[in-house]
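1. Would you be able to build a 3D model of this:
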Amino acid sequence: MSTLRFPRGLYGVTPDWADTDRLLAAIEQAHVGGMTALQWRRKLGAPADLRVQARAVRDLCLRLGLILIINDDWRLAADLDADGAHLGRDDGLVAQARLALGSDKLIGCSCYDQPELAARRLRDDADYIAFGALYPSGVKPDAVRATLDHVRAGRRLVEDRHPPGEPATAQPRAAVVAIGGIRPDNAAPVIQAGADSIAVISALFEAPDIRAAAQRCARLFDTDPDTAPGTGTGTA
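-> Okay, here's the model as predicted:
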C-alpha cells in the first residue's frame, strides 16, 4: 500500500456559517463519524470575524488531532500554524506557500478538469491535487465539471511519480482529491476511479445526522486503495 502525504478518507469542507458554536459542534460530530481532515472555507464576513472563527476551528482541531487545511489563504494558515493550505487558481504559487508554511505542512491545489495543471502542481511538490466538480454542486453551481477520467488521470500522475510496490522507506506520494456534489450515495465510483480522498461540504454538514453521514462516507474507504477497481495505471 502506498503511503500518502495527505490522509486517505473523508475530507470535510466547512459551509459558510457565521455561527461558530454550531460549526464547532458539527466538526466534532463529523470527526467522530470518521472524517480524517478538515478544510476551513469561509467566504463571507468581516475579516476580524473570520479570523476569530478560524482560530476557534484551529483550537478544536488541535484538541481532536484532526488535520486542518485553510482554504485560499496561506498567510492565515501560517499565522494560525494550521496543518496546511489549499490553493485555487488565483491564490498564489505553491513555492510562496511552501516558503511561508515550511516543509512539514500540507499544500493542496485545485486542478479543476486539467490533468496538465495537476502535473505542474506535482512538479511544484503539492501534497494533493484536487479535481472537480465531479457532480452538480449546490455550493458552486457554475463550477467547471470534471469527470472520472480526470480522477483516473490524476491517479496515474501520482503513481508514475511513486509507483506501487516501491520500498516503504520511499517518500510518501501526493494524494488525489475529488470534490463537487459528492454524497455518500454517489462517491463510490469516484473512489474506485482512484480518489484517495473525497471533499464533502453539503452532504456532510447539512445532513440531518452529521455523524452518520460521515460514517457512510468513511466506510467507502474500507477496501485496500491499491487493489480497488479503477486505480493503477490502465487507460482512462
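2. alpha carbons only for contacts and neighbour counts from here, please
-> OK.
3. which other helices and strands contact the top helix by length along the chain?
-> Using DSSP state H, we find that the single longest helix of the chain is helix 47-64. In terms of contacts (3 or more Cα pairs under 8 Å, 6 or more residues apart in numbering; DSSP states H and E), helix 47-64 is packed against helix 20-33, strand 67-71.
4. was I right about Arg8 contacting Ser197?
-> Yes - Arg8 sits in contact with Ser197 when judged by Cα atoms under 8 Å, with a separation of 5.1 Å.
5. Please, which helix or strand holds Asp91?
-> For Asp91, there is no host helix or strand (DSSP states H and E).
6. Now do the same contact list for it.
-> Going by Cα atoms under 8 Å, 6 or more residues apart in numbering, Asp91 touches 72-73.
7. What spatial separation is found between it and Ile107?
-> Relative to Ile107, Asp91 is positioned 12 Å away (Cα to Cα, to the nearest Å).
8. Repeat that for Val144.
-> Computed as Cα to Cα, the Val144 to Ile107 distance reads 21 Å.
9. more crowded one of these two?
-> Comparing Val144 with Ile107 by neighbour count (other Cα atoms under 10 Å), the higher total belongs to Ile107, at 28 against 16.
10. sorry, back to before: pipe the helices and strands packed on helix 47-64 into JSON lines and attach distance to Leu87 and mean neighbour count per row.
-> As requested, these are exported to JSON lines (distance: least, Cα to Cα, whole Å; neighbours: other Cα atoms under 10 Å):
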{"stretch": "helix 20-33", "distance to Leu87": "22", "mean neighbour count": "18"}
{"stretch": "strand 67-71", "distance to Leu87": "7", "mean neighbour count": "25"}
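11. Please generate a structure for the following sequence too, so the two can be compared:
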Amino acid sequence: MPNVSGLYAITPDTDNSEQLIEQVSAALDGGARVLQYRNKGSDTVRRLWQANILASLARSRHALFIVNDDIELAQAVKADGVHVGRDDAAIAAARAALGPAALIGASCYNDIALARAAVAAGANYVAFGAVFPSATKPQAVAAPLALFAQSIDLGVPRVAIGGITTANAGQVVAAGADAIAVIGGLFDGDGIAERAATLAALFD
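-> Sure thing, here's the model as predicted:
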C-alpha cells in the first residue's frame, strides 16, 4: 500500500472548476504527492465532475487521490482513499465500502488517544492540527508540534494540518511530521507551483 508522505495538497472550496483544475495542476507539477478533494458544497453533480477530473490529474502525476468525508464519492471516482472525522464508525464504514487496499485517514485534532483508537479501527494515517492558527478553520483546536515526537510509535504516517505556509513548514517537518497538509498556504495567490516545490523540497 502506498504511503502518505511529503506535500499533501487539500483543494480550496470553489465552484470555479476551470480555475480549480489549473491550481491543482500547478500544485501537482510542483511536487504534491497527495491530493485531497475537499468541497462542502451541495451541488453533487459538480462535485462528482470535479472529483473525476482531479482523480485523473492525480493519477497522471503519480500522486495519491483522497476524498474528504464522502465515502460514496470516493467509491464513484475510484479514489485511493477517503479522509474522515473523529468517528470510529466512519473508519469501519469506509473500510467496508472501499476495501482492504483503500487509504483511510482520520482527523485526530490534538488527541493522541484518538489517534491510537483510529489506528486500531483501521486508519492508515492520522492528521493532527491545527498546528498553527488556520484561516480555513479559525475555531480549530490548537495541536502542539510536540505531538509528532510523542506519537512516533503509532506505526502510521502522521500528517500536520492548519495554518502551514512556506514560512513555517520547516518547523513542522523538523518536529517529525511525515506529511504537511496545506490549503491556503499553497493555493492562495499566484506562484502555486513554486510554493509547492518549496514545501515538497522540505522532505528531500
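12. What would you report as the TM-score here?
-> The TM-score (TM-score structural alignment, normalised by the length of structure 2) is 0.94; 204 aligned residues with a Cα RMSD of 1.6 Å.
13. and the longest strand for structure 2?
-> Using DSSP state E to define each element, structure 2 has its longest strand at strand 103-109.
14. Quick check: that strand compared with structure 1, mean distance?
-> Strand 103-109 of structure 2: mean distance to aligned residues in structure 1 after superposition is 0.3 Å, counting by mean Cα distance after the TM-score superposition for structure 1.
15. Against which helices or strands is that strand packed?
-> Against strand 103-109 of structure 2 (3+ Cα pairs under 8 Å, 6+ apart) you get strand 81-84, helix 88-98, helix 112-121, strand 125-129.
16. could the ones you listed go into CSV alongside distance to Ala169 of structure 2?
-> As requested, these are exported to CSV (distance: least, Cα to Cα, whole Å):
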stretch, distance to Ala169 of structure 2
strand 81-84, 22
helix 88-98, 28
helix 112-121, 21
strand 125-129, 13
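17. Out of these, which gets nearest to Asp153 of structure 2?
-> With Cα to Cα, the closest approach to Asp153 of structure 2 among those belongs to helix 112-121: 9.6 Å.
18. what's next to the closest one, contact-wise?
-> Looking at what lies outside helix 112-121 of structure 2 - Cα under 8 Å, 6+ apart - the contacts are 86, 88, 91-92, 106, 108, 125-126, 147, 151, 154, 156.
19. what range in structure 1 matches that helix?
-> Alignment of helix 112-121 of structure 2 against structure 1: residues 115-124, by TM-score structural alignment.
20. can you tell me which residue in structure 2 aligns to Leu44 of structure 1?
-> By TM-score structural alignment, Leu44 of structure 1 lines up with Gly41 in structure 2.
21. helix, strand or coil for that match?
-> Classification of Gly41 of structure 2 using DSSP: H, G, I helix; E, B strand; the rest coil returns coil.
22. burial of it, as a residue count?
-> Residues lying near Gly41 of structure 2 (other Cα under 10 Å) number 11.
23. Would you quantify the distance from it to Asp15 of structure 2?
-> Distance from Gly41 of structure 2 to Asp15 of structure 2, by Cα to Cα: 8 Å.
24. try Gln75 of structure 2
-> 22 Å.
25. who's more crowded, those two?
-> Using other Cα under 10 Å as the criterion, Gln75 of structure 2 and Asp15 rank with Gln75 on top: 18 against 14.
26. give the contact list for Leu20 of structure 2.
-> 11-12, 14.
27. Considering those residues, which is situated nearest to Asp80 of structure 2?
-> Relative to Asp80 of structure 2, the closest of these is Thr11; by Cα to Cα it sits at 15.9 Å.
28. could you list every residue that touches that closest one?
-> In this structure, Thr11 of structure 2 makes contact with 20, 24, 35-39, 183, 187, judged by Cα under 8 Å, 6+ apart.
29. In structure 1, what residue corresponds to it?
-> Matched by TM-score structural alignment, Thr11 of structure 2 corresponds to Thr14 in structure 1.
30. now Gln139 of structure 2
-> Per TM-score structural alignment, Gln139 of structure 2 is aligned with Asp142.
31. residues near Ala46 of structure 1, how many?
-> For Ala46 of structure 1, the neighbour count with other Cα under 10 Å is 8.
32. Against Val52 of structure 1, how distant is it?
-> Counting by Cα to Cα, the gap from Ala46 of structure 1 to Val52 of structure 1 is 10 Å.
33. Pro136 of structure 1 now?
-> Between Pro136 of structure 1 and Val52 of structure 1 the distance is 32 Å, computed by Cα to Cα.
34. what about the two, which has more around it?
-> Here Pro136 of structure 1 and Val52 are compared on neighbour count by other Cα under 10 Å; more neighbours surround Pro136, at 16 against 12.
35. could you measure the residue lying closest to that one once chain neighbours are set aside against Thr147 of structure 1, distance?
-> What sits nearest to Pro136 of structure 1 in space, not counting adjacent residues and going by Cα to Cα, 6 or more residues apart in numbering, is Gly181, at 5.3 Å. Here Gly181 of structure 1 is placed at a distance of 12 Å from Thr147 of structure 1 (Cα to Cα).
36. what do the two both touch?
-> With Cα under 8 Å, 6+ apart, Gly181 of structure 1 and Thr147 have common neighbours Leu134.
37. So for the two, which sits in the more crowded spot?
-> Gly181 (22 against 18).
38. Can you find the partner of the more buried one in structure 2?
-> Counting by TM-score structural alignment, Gly181 of structure 1 lines up with Gly163 in structure 2.
39. How about the contacts made by its match?
-> Contacts for Gly163 of structure 2 (Cα under 8 Å, 6+ apart) come out as 130-135, 182, 184-185.
40. Show me which of those are buried.
-> Neighbour counting over those (16 or more other Cα atoms under 10 Å) leaves 130-134, 182, 184-185 as the buried ones.
41. ok, of those residues, which one's closest to Ile53 of structure 2?
-> For the buried ones among the contacts of Gly163 of structure 2, the nearest to Ile53 of structure 2 is Val182 (20.2 Å; Cα to Cα).
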